[in-house]
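here is a sequence together with a model predicted from it:
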Amino acid sequence: MLVLLPPSETKHPGGDGPPLDLGALSTPELTGVRTELVEALVELAGDVPGARAALGVSARQDGEIARNAELRTSATLPVLDRYTGVLYDALDVASLTRAQRARADARLAVGSALFGLVRGGDRIPAYRLSAGSALPGLPTLRAIWRPALEPVLAAEPGLVVDLRSGAYAALAPVAGAVTVQVLSERPDGTRSVVSHFNKATKGRLARLLATTTGEPADVVGLRRLLRRAGLHVEHAGGTALTLVEPAI
């Protein structure tokens, strides 16, 4: 089972690992695209006004551009320790046992605008690049990543659970992947998507899927696993599941 997560804009700074080694990352067939984008970001960082425009950041976020300038030399952290924010707070990898962390590193992957697809244990530096960023002189990130990344994901054995947000899922859709919509249900029965609530629930779901000793083979097996865990799961057919939780 492979669980695809979105990255986060916010990231833990620093690290305790050696500088970025693109050749050491999982899925080495993506090294060429990764190299192109790293070089483009480092070069762009030399033009601070241009970098602000391309990355969609303000002058108060110039530290993000400085991080990009040091992509090749800054310290690294494992992917699951690098990203922060609501989803990753709910995932809470720091509290996993050693065995659970090993399963998480094997099962969880992040769909990154810079690295394409990185596994939980891959070591990466802090960086700034979003799926919607437009780098000068290059095609859209979707046009860059889709031809390289889509075949990689299509060849993934076993069940793929795609928890990526729309912009990152668009970089390389996965045919047949299970998708999960999270709805918040009010006491009157009305439902809606709430961004913070959605991220937190997906973080808890990722934790469950990363640590379970079960290995669902299809959407029905996944639905069964989630219901056994006490989740309210609706399945109208196909590969789409809906998680419904009471509004807080």
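That came through fine.

from here on, contacts and neighbour counts on C-alpha atoms
Will do.

checking residue 53 next. Helix, strand or coil?
With DSSP: H, G, I helix; E, B strand; the rest coil as the basis, the three-state label of residue 53 is helix.

contact partners for residue 218?
Residues near residue 218 by C-alpha atoms under 8 Å, 6 or more residues apart in numbering: residue 159.

centre of the chain to the helix ranked longest in the chain, how far?
When every helix of the chain is counted residue by residue (DSSP state H), the longest turns out to be helix 195-211. Counting by C-alpha atoms, centre = their mean, to the nearest Å, helix 195-211 is centred 12 Å from the centre of its parent chain.

what is the subsequent helix or strand relative to that helix?
helix 219-228 (DSSP states H and E).

what does that next one rub up against?
Counting by C-alpha under 8 Å, 6+ apart, 178, 214, 216, 232-233, 235, 239, 241 sit against helix 219-228.

repeat that for 10 Å
159-161, 176-179, 205, 208-209, 212, 214-216, 229, 231-235, 237-243 (C-alpha atoms under 10 Å, 6 or more residues apart in numbering).

ditto for stretch 46-57
Applying C-alpha under 10 Å, 6+ apart, the external contacts of stretch 46-57 come out as 41-45, 58-59, 61-66, 68-69, 128-136.

let's see that with 8 Å instead.
Contacts of stretch 46-57 (C-alpha under 8 Å, 6+ apart): 44-45, 58-59, 62, 65, 69, 128-130, 133-136.

may I see the buried residues of that stretch?
For stretch 46-57, burial by neighbour count (16 or more other C-alpha atoms under 10 Å) applies to 51-52, 54-55, 57.

among the contacts of stretch 46-57, which are in helices?
44, 62, 65, 69.

ok, now how distant is the second one from residue 55?
Computed as C-alpha to C-alpha, to the nearest Å, the residue 62 to residue 55 distance reads 11 Å.

next, count neighbours for the residue nearest to residue 239 when sequence neighbours are not counted.
Sequence neighbours aside, residue 178 is the residue nearest to residue 239 in space, at 4.8 Å (criterion: C-alpha to C-alpha, 6 or more residues apart in numbering). The number of residues packed near residue 178 is 19, by other C-alpha atoms under 10 Å.

residue 6 versus residue 178, what's the distance?
15 Å.

tell me the buried residues in stretch 124-144?
Quick answer for stretch 124-144 (16+ other C-alpha under 10 Å): 124-132, 134-135, 141-142, 144.

could you do stretch 150-166 as well?
Neighbour-count burial for stretch 150-166 flags 150, 152-153, 159-164 (criterion: 16+ other C-alpha under 10 Å).

adding another structure so you can compare the two:
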Amino acid sequence: MLILLPPSEGKTPAGRGSPVDLDELHFPELTAARRDVIAALAGVSAAPNALDHLGVGASLAHEVARNTRLGVEPSGPAHSIYTGVLYDALGYHGMTATQKRKADAGVVVVSGLWGAVGFADHIPAYRLSMSVGLPGLGRLASYWRPRLGDALAGHVEGHLLVDCRSSTYAAAWVPAPERTVAVNVFTERDGTRKVVSHFAKHTRGELARHLLTRRGKAPESPAQLARAAGEKWAVELLPGTARKAHALNIILDA
């Protein structure tokens, strides 16, 4: 089982540590592409219209400025750099040593800057959404799609993929549907369902934590995943097709 996560919008900078070593990151096939994105992002982030280009407000100017120094900024493990609702619910730092090893081996974060990284890969904090377009590269989701397909194919072969990405990041790579389960979260009141955002992030983080910390074997099929998730929530599993992944719908009381 592998769990696919989106990055958090905000990042917690590493207090100290060596700069990122691109050659030490997972998926070395992406190294050249990562260099190109870093260079293009640095150029955009130094421009007068950087905030508008990256779609952020003036309060985040310091984060955009950091984009121009990624080669020298201190780096830390991805599970510490990425913070926010989903990652707080996942609660990596409250796990046992064994559970942390499972998370390090079983979580892949799909990123606009790195393409994809392992959970223990050391990276600096940065500001960049997958929805942004960069000069010479275009929209990042389109830029990464063929590159991620090539780089991740061997890594994910034979694994059940629990896809907790948001739609923005899911657009960057569409894995084989037969062994992929997209996780959706709804609230329900009086028989009426509603898609939620904040609670979806939190619940996906809780699901990731549950799968990494529960006793027993990790799920190896969509049906086993649904049974594992059913230990905590009301769920339904919608079978996939030749072109569409399975869907695990988690239903929360409104």
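Structure received. The structure presented is a predicted model; accordingly, all values stated were derived computationally and were not measured.

give me the TM-score for this pair.
For these two chains in superposition, a TM-score of 0.93 is obtained (TM-score structural alignment, normalised by the length of the first structure); 244 aligned residues with a C-alpha RMSD of 1.4 Å.

show me the two of the contacts of stretch 46-57 of the first structure that sit farthest apart.
59 and 136 (18.9 Å; C-alpha to C-alpha).

sec struct for the nearest residue to residue 171 of the second structure once chain neighbours are set aside, please.
Spatially, and ignoring its direct neighbours in sequence, residue 171 of the second structure is nearest to residue 141 (5.9 Å; C-alpha to C-alpha, 6+ apart). Following three-state DSSP, we place residue 141 of the second structure in the helix state.

I figured residue 141 of the second structure hits residue 167, correct?
No: taking contacts as C-alpha atoms under 8 Å, residue 141 of the second structure lies outside contact range of residue 167: 10.5 Å.

residue 17 of the second structure: neighbour count?
That count, for residue 17 of the second structure with other C-alpha under 10 Å as the rule, works out to 15.

that one and residue 122 touch, don't they?
No: with contacts counted by C-alpha under 8 Å, residue 17 of the second structure stays clear of residue 122, the gap being 9.0 Å.

so what's in contact with the two at the same time?
Common neighbours of residue 17 of the second structure and residue 122 are listed as 75-76 (criterion: C-alpha under 8 Å, 6+ apart).

residue in the second structure paired with residue 118 of the first structure?
By TM-score structural alignment, residue 118 of the first structure lines up with residue 117 in the second structure.

shouldn't that match be within a helix?
No: using three-state DSSP, the assignment for residue 117 of the second structure is strand, not a helix.

identify the residues contacting it.
25-27, 78, 108-111.

which stretches of the first structure form strands?
2-5, 77-78, 108-110, 118-119, 123-124, 160-162, 178-185, 191-192, 233-234, 240-246 (DSSP state E).

and the nearest residue to residue 159 of the first structure once chain neighbours are set aside, how close does it get to residue 107 of the first structure?
Leaving aside its chain neighbours, residue 159 of the first structure sits nearest to residue 1 (4.7 Å; criterion: C-alpha to C-alpha, 6+ apart). Going from residue 1 of the first structure to residue 107 of the first structure by C-alpha to C-alpha gives 6 Å.

mapped onto the first structure, which of the contacts of residue 117 of the second structure hold?
Checking those against the first structure (both residues aligned by TM-score structural alignment, their matches' C-alpha atoms under 8 Å), the contacts still present are 25-27, 78, 108-111.

got the residues you listed as a markdown table, with neighbour count and distance to residue 86 of the second structure columns?
Conversion of these to a markdown table gives the following (neighbours: other C-alpha atoms under 10 Å; distance: C-alpha to C-alpha, whole Å):
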| residue | neighbour count | distance to residue 86 of the second structure |
| --- | --- | --- |
| 25 | 19 | 23 |
| 26 | 21 | 22 |
| 27 | 20 | 24 |
| 78 | 24 | 13 |
| 108 | 24 | 14 |
| 109 | 23 | 12 |
| 110 | 23 | 14 |
| 111 | 21 | 15 |
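
could I get the residues you listed as JSON lines with distance to residue 223 of the second structure?
Converted to JSON lines, those look like this (distance: C-alpha to C-alpha, whole Å):
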{"residue": "25", "distance to residue 223 of the second structure": "33"}
{"residue": "26", "distance to residue 223 of the second structure": "29"}
{"residue": "27", "distance to residue 223 of the second structure": "29"}
{"residue": "78", "distance to residue 223 of the second structure": "30"}
{"residue": "108", "distance to residue 223 of the second structure": "22"}
{"residue": "109", "distance to residue 223 of the second structure": "24"}
{"residue": "110", "distance to residue 223 of the second structure": "25"}
{"residue": "111", "distance to residue 223 of the second structure": "28"}
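
helices - which of those residues land there?
residue 78.

and of the kept ones among the contacts of residue 117 of the second structure, the nearest to residue 100 of the second structure?
Taking C-alpha to C-alpha as the measure, residue 100 of the second structure lies nearest residue 78 of those, at 12.6 Å.

how about that closest one, what does it touch?
Contacts of residue 78 of the second structure (C-alpha under 8 Å, 6+ apart): 117-123.

nearest spatial neighbour of residue 159 of the second structure, skipping sequence neighbours?
residue 1 (5.0 Å).

related to what we said a few turns ago, give me the contact list for the longest helix of the first structure.
Taking C-alpha under 8 Å, 6+ apart as the rule, helix 195-211 of the first structure contacts 3, 86-93, 100-101, 103-104, 107-108, 163, 182-184.

go with 6 Å
Outside helix 195-211 of the first structure, the residues within contact range by C-alpha atoms under 6 Å, 6 or more residues apart in numbering are 86-88, 90-91, 100, 103-104, 107, 182.

most neighbours out of these, which is it?
These, ranked by neighbours (other C-alpha under 10 Å): first place residue 104, 27 neighbours.

how long is stretch 134-147 of the first structure end to end?
18 Å.

what range in the second structure matches it?
By TM-score structural alignment, stretch 134-147 of the first structure lines up with residues 133-146 in the second structure.

the residue nearest to residue 159 of the second structure: neighbour count?
By the criterion of other C-alpha under 10 Å, residue 1 of the second structure has 22 neighbours.

again with residue 97 of the first structure
Neighbours around residue 97 of the first structure, by other C-alpha under 10 Å: 11.

residue 184 of the second structure now?
Count around residue 184 of the second structure with other C-alpha under 10 Å applied: 21.

one step back: look up how far residue 36 of the second structure lies from the residue nearest to residue 159 of the second structure.
Residue 1 of the second structure is 31 Å from residue 36 of the second structure, by C-alpha to C-alpha.

that concludes my questions; thank you for your assistance.
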